[in-house]
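next comes the sequence, and after it the predicted model I'd like to discuss.
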Amino acid sequence: MSALFFLNGPRQTGAMPIQTVSRLDELDPQHWDALLPDEQPFLRHAFLCALEQSGSVGGRSGWHPAHHLLRGPAGELRAALPAYLKSHSYGEYVFDWAWADACQRAGIPYYPKLLVAVPFTPVGGARLLAVDDAAAGELLDGVVADVVSDDLSGLHINFTDAFADHHLRGRAGWLERLGCQFHWRNHGYRDFQDFLDALSSRKRKQIRKEREQVAGQGIEFQWRQGHELDEAEWDFVYACYANTYRVRGQAPYLTRNFFSLLAQRMPEAIRVVLAMQGSRPVAMAFSLQGGDTLYGRYWGCLAEFDRLHFETCFYQGIDQAIAAGLQRFDAGAQGEHKLIRGFEPVITRSWHWLAHPGLRAAVDDFLVQERGGVLAYAAEARDLLPFRRD
């Protein structure tokens, strides 16, 4: 049975049918955005549609939109899952390659699978969108039924918020997976120097030295919002972004048109810092701002400069967050190197429903051990934070 056959077709749950759509632009943006619980930008209709309409997802990307919707008696949107049929595990940042390899060795198909996530974006936030608890539970049960009937290997929900965690914890068959990221928190700092004063003397000197090394190369920084960049500057932003993949022999996930579409549709959320050497841009960092948080997403540099990555991706973002009165700077996944620069460990969660009982049991055993290791790692990392202890 084809895993794609049900797109745009309704499935009947115990109450209302669940619809699956392969194009988010078929939905009224206001109806979709009304389900969002906060101002985080990554699940906005404009952002997800820009991914689809730019060709960053769909086509041969291995990310096939399959958004699941629950409607009420009058056709009103009551719940939704931003979901994708996946034929690989690239661009997810919750790594299940070992599970897929084990399935291949055992002759169990692992792909396609259904993933609820923001493509290429390891940022926690709302995933289960619903007007109330009843709608949330009904949609979850209906989507699991779809996974079974369509012979998919499982359903995965990455980087969840407290609402989704509440509905998934203890629900039959769902397995919890923990991860650890590093986020910067604004503890009432007046400026960057105030932040430095909160650090130990040795770390304070290290950061000052790194910033001085960048300035000594004649590099200064300009911050722009989305509407303040012209297409030539967006060409530069994209060239930098794409280069971070090409130097590793990989193709970039996003297309050039994605950035233009996003600049047209949600320019107020875009923050780009350009590293300038004289009148020439040499590097950039692309972020989105929403609510009380700055989300650092993409960086790139077309030439090598000592310590420029730390300044562009971290210190400039901290400066911007303080100046804007933001409470948090999420600079993306990975990075113990963030720890010594004042980024604090944060536990992330993902949830996994696996159809094959043997696979589910094996993964459950693994996750019990992994969760203990992640919690111990986060506790150890917290002890290594560079803040003064007096």
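Structure received. Numbering: from 1, shown residues only.

when you work out contacts or count neighbours from here on, use the C-alpha atoms and nothing else.
Fine.

helix, strand, or coil at Tyr90?
Three-state call for Tyr90 (DSSP: H, G, I helix; E, B strand; the rest coil): coil.

check contacts around it.
Contacts here follow CA atoms under 8 Å, 6 or more residues apart in numbering; on that basis Tyr90 touches nothing.

try the one 5 residues further on
Contacts here follow CA under 8 Å, 6+ apart; on that basis Phe95 touches Ser89.

next: Val282.
Taking CA under 8 Å, 6+ apart as the test, what Val282 contacts is Leu274, Ala275, Met276, Cys301, Leu302, Ala303.

which element is it on?
Assignment of secondary structure by DSSP states H and E places Val282 within strand 280-290.

chain center to that strand: distance?
For strand 280-290, the distance between its averaged C-alpha position and the chain's averaged C-alpha position is 17 Å (CA atoms, centre = their mean, to the nearest Å).

follow-up on the earlier one: the contacts of Val282 in strands, which ones?
Leu274, Ala275, Met276, Cys301 (DSSP state E).

tell me where the longest helix sits in this structure.
Counting by DSSP state H, the longest helix found in the chain is helix 357-383.

now the strands for the stretch 151-300 of the chain?
With strands called from DSSP state E, counting those that start in this stretch, the stretch 151-300 of the chain shows them at 154-157, 174-185, 219-225, 270-277, 280-290, 293-301.

use this one as the comparison:
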Amino acid sequence: MPLHVAASLSAIDAAQWDALLPEPQPFLRHGFLSALEDSGSLGERSGWAPEHVLLIEEGQLVAALPSYRKWHSYGEYVFDHGWADACARAGIDYYPKLLSAVPFSPVSGPRLLVRRPQDGIELLRSLPGYLEAEGLSGAHVNFTDPALDELMADEEGWMERLGCQYHWHNRGYRDFDDFLDALSSRKRKQMRKEREQVRAQGIEFEWREGGQVSEAEWDFVYACYANTYYVRGRSPYLTRDFFSLLAERMPEAIRVVLATHERRPVAMAFSLLGGDSFYGRYWGCLAEYDRLHFETCFYQGMDYAIAHGIQRFDAGAQGEHKLIRGFEPVITRSWHYLRHPGLRAAVENFLQEERVGVMGYAEQAREALPYRQA
């Protein structure tokens, strides 16, 4: 079957797209990705031009690789700026490139959506010819799931890259105190002190599902989110319209916790729920309070996961400070296909060395976890 390309998810039937999703993770749903596009958060202005690669059989979508043509490497969380810089010095065009990822969200999960495994293999093996015809330097598939990892390992030319994140696991805790009982005495006291410091400042918390958030509250959520970029002299990736569109299309997946002081909202954390996992995505505050970030982004989410029987809490990329709060190191994977033979050889050598370092770091990071030794 020949490859098809869609420059917008609006050209793809939502029911056909969602029927290919192998698990209830929210980030690959038609509603989420189309909200990014329709809100203006994506597009050539942002350097993210939708370019979804498809296989269609008798009018039915049988395989899809949600993808974007990129002119930079921002918003990806698998950092290849060094590869691009090396190409610039050598006179090699690194951009544009093709990226399959969830824009601005470093969450592992399905990337290749298929009806049958052989459809996915056919799509992957058609990609090199497409890259050459389109003048793309390569293809990158970030934060993959085990099913795609297994498939990619057998495909010629694809190189695996490892990363490390920190996830919290709910081991059947009755409540937050039950979780604290699993920690060493010093760490247990530290977390209790942090939570008490927030309560002593008069901060209270209110949880909302997507359908319970008013437009005025979405204005506040966006102001907090955008402020995390403004304070660093950067522009936010997402537009204000994204939040309203997502609330229309996927309200059941949205969870927002509002931090209030004297009945006035001062901070928020925006999360998504899917299957047995809770995904903390965006946070922001409009006033500074001691330890508020840890409470809003971590402890409130852990409380929510325990209360609702959710097994895993992914609070976002990076942040070694998560280790001492019980978030465990987790290896992530991405896959890279580069057309230029010299660049491919150099990157392959780099990845072999990096892989050893990442695995060693993850093992060493476990020593910083606060759990009591058996």
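That came through, no problem. The structure displayed is predicted, hence computed values, not measured ones.

TM-score for the pair, please.
TM-score for the superposed chains, counting by TM-score structural alignment, normalised by the length of structure 2: 0.99, backed by 374 aligned residues with a CA RMSD of 0.6 Å.

out of the strands of the stretch 151-300 of structure 1, nearest to Arg11 of structure 1?
Arg11 of structure 1 lies closest, by CA to CA, to one member of the strands of the stretch 151-300 of structure 1: strand 154-157, at 16.6 Å.

now that closest one: which residue numbers in structure 2?
Strand 154-157 of structure 1 lines up with residues 138-141 of structure 2 when matched by TM-score structural alignment.

list of residues touching that stretch?
Outside stretch 138-141 of structure 2, the residues within contact range by CA under 8 Å, 6+ apart are 97-101, 111, 131, 334-339.

inside strands: which ones of the residues you listed?
Filtering the contacts of stretch 138-141 of structure 2 for membership in strands, criterion DSSP E, returns Lys97, Leu98, Leu99, Ser100, Ser334, Trp335, His336, Tyr337, Leu338.

what is the most widely separated pair among these?
Taking CA to CA, the two most distant members of those are Lys97 and Ser334; they sit 15.0 Å apart.

how close does whatever residue of structure 1 lines up with Asp85 of structure 2 sit to Leu128 of structure 1?
Asp85 of structure 2 maps onto Asp101 of structure 1 when the alignment is built from TM-score structural alignment. Computed as CA to CA, to the nearest Å, the Asp101 of structure 1 to Leu128 of structure 1 distance reads 29 Å.

and what of Glu231 of structure 1?
Noted for Glu231 of structure 1: a distance of 35 Å to Leu128 of structure 1, by CA to CA.

on that earlier part again, quick one: residues contacting the match of Asp85 of structure 2.
When contacts are counted by CA under 8 Å, 6+ apart, Asp101 of structure 1 touches no other residue.

ok, now the one 3 residues further on?
By CA under 8 Å, 6+ apart, the residues touching Gln104 of structure 1 are Tyr110.

between the helix or strand harbouring it and helix 357-383, how big is the angle?
Assessed by DSSP H and E, Gln104 of structure 1 sits inside helix 97-106. Per axes from the mean of the first three to the mean of the last three CA atoms, to 10 degrees, the angle that helix 97-106 of structure 1 makes with helix 357-383 is 160 degrees.

and Ile347 of structure 1, what's its match in structure 2?
With TM-score structural alignment as the criterion, Ile347 of structure 1 lines up with Ile331 in structure 2.

what is the longest helix of structure 1 packed up against?
strand 174-185, strand 343-354 (3 or more CA pairs under 8 Å, 6 or more residues apart in numbering; DSSP states H and E).

which position in structure 2 pairs with Ala324 of structure 1?
The pairwise alignment with structure 2 assigns Ala324 of structure 1 to His308, based on TM-score structural alignment.

how close does that match get to Pro110 of structure 2?
From His308 of structure 2 to Pro110 of structure 2 the distance is 24 Å (CA to CA).

now swap in Ser334 of structure 2 and tell me
If you measure Ser334 of structure 2 against Pro110 of structure 2 using CA to CA, the figure is 12 Å.

before we move on, what about Ala259 of structure 2?
Per CA to CA, Ala259 of structure 2 is found 33 Å from Pro110 of structure 2.

what of Val213 of structure 2?
Counting by CA to CA, the separation of Val213 of structure 2 from Pro110 of structure 2 is 29 Å.

these two: which is more packed in?
Neighbours per residue (other CA atoms under 10 Å) separate Val213 of structure 2 from Pro110, with Pro110 holding more: 23 against 18.

what does that one align to in structure 1?
Looks like Pro110 of structure 2 aligns to Ala126 there (TM-score structural alignment).

what about the residue lying closest to its match once chain neighbours are set aside, neighbour count?
Nearest residue to Ala126 of structure 1 in three dimensions, chain neighbours excluded: Asp161, at 5.3 Å (CA to CA, 6 or more residues apart in numbering). The burial count assigned to Asp161 of structure 1 is 16, neighbours taken as other CA under 10 Å.

from Phe221 of structure 1, how far out is Asp161 of structure 1?
Computed as CA to CA, the Asp161 of structure 1 to Phe221 of structure 1 distance reads 34 Å.

cool, Arg349 of structure 1 as well?
Plainly put, Arg349 of structure 1 is 35 Å away from Phe221 of structure 1 if you go by CA to CA.

then Asp197 of structure 1?
Distance from Asp197 of structure 1 to Phe221 of structure 1, counting by CA to CA: 23 Å.

neighbour count winner among those two?
Applying other CA under 10 Å to Asp197 of structure 1 and Phe221 shows that Phe221 carries more neighbours, namely 17 against 13.

Ala307 of structure 2 versus the aligned partner of that one in structure 2, what's the distance?
Per TM-score structural alignment, the equivalent position to Phe221 of structure 1 in structure 2 is Phe205. With distances taken as CA to CA, Phe205 of structure 2 is found 15 Å from Ala307 of structure 2.
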